[in-house]
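Peer 1: Coordinates for the following, if possible.
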Amino acid sequence: MKCPFCKQADSRVIDSRAAEDGATIRRRRECNGCGRRFTTYEVVEKLPLMVVKQDGRREVFKRDKILNGVIRSCDKRDISMEHIVALVNDIERDIRNTMDQEISSAKIGEMVMARLKDFDEVAYIRFASVYRKFADISSFLEELKELQAHKSEESQKEKTGKS
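Peer 2: Below you'll find the predicted structure:
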């Protein structure tokens, strides 16, 4: 950090604490050149995450869209809102951890489905039926077969892991 007084680029942190809003860190520094003290504030740079829709349009990422979709897919299931919110938090964290400024809606949908597959089978099928736009019963049955194969693989892994 460059000293605002002597412009030397070498300083040391004397004290760090969260600022009143909790979103910034206040640092008290001392210049190693002139010995004067100054304060800096550190904030996370938040660039908007853009979602690229199938038709090429772009819109700002909205966590609520994922939350609403998962809530609808979990309708009348014995799943607490706390678990649903935790799932959506994990999905959002994974999306933001890609460090890309743009993500396709298709990739988001696939991430949600991947999480739902292990979260709740019925919610997964419900979400997949809307997301994949099943045209007929055969495409729906195909997805069910894929889910059964996934469950069989998981079951085999558990058996071999426990043996």
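
Peer 1: contacts and neighbour counts: CA atoms only from here.
Peer 2: OK.

Peer 1: can you give me the helices in the chain?
Peer 2: Ranges of helices in the chain, per DSSP state H, are 63-73, 81-96, 105-119, 121-131, 137-162.

Peer 1: So which of the ones you listed is nearest Val43?
Peer 2: Val43 lies closest, by Cα to Cα, to one member of the helices of the chain: helix 81-96, at 16.9 Å.

Peer 1: ok, residues contacting that closest one?
Peer 2: For helix 81-96, the surrounding residues in contact (Cα atoms under 8 Å, 6 or more residues apart in numbering) are Leu49, Arg63, Ile66, Leu67, Val70, Ile71, Ile103, Ile108, Met111, Val112, Arg115.

Peer 1: Number of residues surrounding the fourth one?
Peer 2: When neighbours are defined as other Cα atoms under 10 Å, Leu67 has 18 of them.

Peer 1: before we go on, could you also do this sequence so I can check it against the first one:
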Amino acid sequence: MHCPFCNHADTQVMETRELEGGDSIRRRRRCAGCDRRFTTYERIELSMPDVLKSDGRRVPYERSKLEYSMKLALRKRPVSEEALDNALDQVETRLFKLGVREIPSNTIGEHVMRVLRDLDTVAYIRFASVYRQFEDIEAFADAIQEIGARAPEGTPAGEDVPAPSPAPVPPGAAIASRAGHSSRKR
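Peer 2: The predicted structure follows:
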């Protein structure tokens, strides 16, 4: 390690400490040339795979792009920044564990959808509508049905479970007004 003050190549480690639960190491060093002290840090650097886009381009993986798209889906939803960070970490861990050098962008999208489905169903539908490029209402309804089919038993009403659709009204049936009065004249 070169000294940042005099660029001398010979430095001595005086003290070493683990930080952040063992994820990084702090070292105090002393320069043999100018006798000044400085601190260095060692951290694990994970090499994420390159992203293979649908048009064939290869681009470096960028966490910020993934975070941006997930924040758009989670906009105005009751999800904390900590929960978003945990979700991003889950996606990155899954991608890293694949052990490949290149990963198709659609694979990343599928991992994001799995994490969002568990985090917030509204965000899942928002992300899916852009990711899967819904072209009609039937595709949108299919995505909602998929979530409804996956809802855990005993889930209280109103907790991100789609409400059942109202019963169809037979043709020619009278519909009461909002105040509860009948539609006939008095």
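
Peer 1: re earlier: just say which of the helices of the first structure is most tucked in.
Peer 2: helix 121-131 (a mean of 18; mean count of other Cα atoms under 10 Å).

Peer 1: Quick one: the residues in the second structure that that helix pairs up with.
Peer 2: Under TM-score structural alignment, the alignment places helix 121-131 of the first structure onto residues 121-131 of the second structure.

Peer 1: and that stretch, how far from the chain's centre?
Peer 2: A distance of 12 Å separates the centroid of the chain from that of stretch 121-131 of the second structure, by Cα atoms, centre = their mean, to the nearest Å.

Peer 1: Which residues outside that stretch are in contact with it?
Peer 2: Residues from elsewhere that reach stretch 121-131 of the second structure (Cα under 8 Å, 6+ apart): 69-70, 73-75, 77, 109, 113, 116-117, 140, 143-144, 147, 160-161.

Peer 1: how much does it stray from the first structure?
Peer 2: Its matched residues in the first structure lie on average 0.4 Å from stretch 121-131 of the second structure after superposition (mean Cα distance after the TM-score superposition for the first structure).

Peer 1: any idea what Ser155 of the first structure aligns with in the second structure?
Peer 2: Checking TM-score structural alignment: Ser155 of the first structure goes with Glu153.

Peer 1: how close does Arg72 of the first structure sit to Ile25 of the first structure?
Peer 2: According to Cα to Cα, to the nearest Å, Arg72 of the first structure and Ile25 of the first structure sit 39 Å apart.

Peer 1: typed the wrong thing, it's Glu121 of the first structure
Peer 2: Separation of Glu121 of the first structure from Ile25 of the first structure (Cα to Cα): 43 Å.

Peer 1: same check, this time on Lys145 of the first structure
Peer 2: As judged by Cα to Cα, Lys145 of the first structure and Ile25 of the first structure stand 51 Å apart.

Peer 1: cool, and Asn97 of the first structure?
Peer 2: Asn97 of the first structure sits 22 Å away from Ile25 of the first structure, going by Cα to Cα.

Peer 1: Tell me which of the two has more neighbours.
Peer 2: More crowded of Asn97 of the first structure and Ile25, by other Cα under 10 Å: Ile25, with 17 against 9.

Peer 1: Please name the spatially closest residue to that one (chain neighbours excluded).
Peer 2: By the measure of Cα to Cα, 6 or more residues apart in numbering, the closest residue to Ile25 of the first structure outside its immediate chain neighbours is Ala18, 4.4 Å from it.

Peer 1: Surely the one you found touches Arg28?
Peer 2: No - using Cα atoms under 8 Å as the test, Ala18 of the first structure is too far from Arg28 to be in contact (11.6 Å).

Peer 1: Tell me which of these two has more neighbours.
Peer 2: Higher neighbour count among Ala18 of the first structure and Arg28: Arg28, with 16 against 13, using other Cα under 10 Å.

Peer 1: what sits against the closest residue in space to the more buried one that isn't next to it in sequence?
Peer 2: Distances taken as Cα to Cα, 6+ apart place Thr39 nearest to Arg28 of the first structure, at 4.6 Å, with adjacent residues excluded. Listed by Cα under 8 Å, 6+ apart, the contact set of Thr39 of the first structure reads Arg26, Arg27, Arg28, Arg29.

Peer 1: which one of these sits closest to Arg12 of the first structure?
Peer 2: Taking the contacts of Thr39 of the first structure together and measuring to Arg12 of the first structure by Cα to Cα, the closest member is Arg29, at 5.5 Å.

Peer 1: how many other residues sit next to that closest one?
Peer 2: Neighbour count for Arg29 of the first structure, taken as other Cα under 10 Å: 20.

Peer 1: Once you drop chain neighbours, what's closest to it?
Peer 2: In space, and not counting its chain neighbours, Arg29 of the first structure is closest to Val13: 4.5 Å by Cα to Cα, 6+ apart.

Peer 1: Isn't that neighbour up against Arg26?
Peer 2: No - with contact defined as Cα under 8 Å, Val13 of the first structure does not count as touching Arg26 (10.3 Å).
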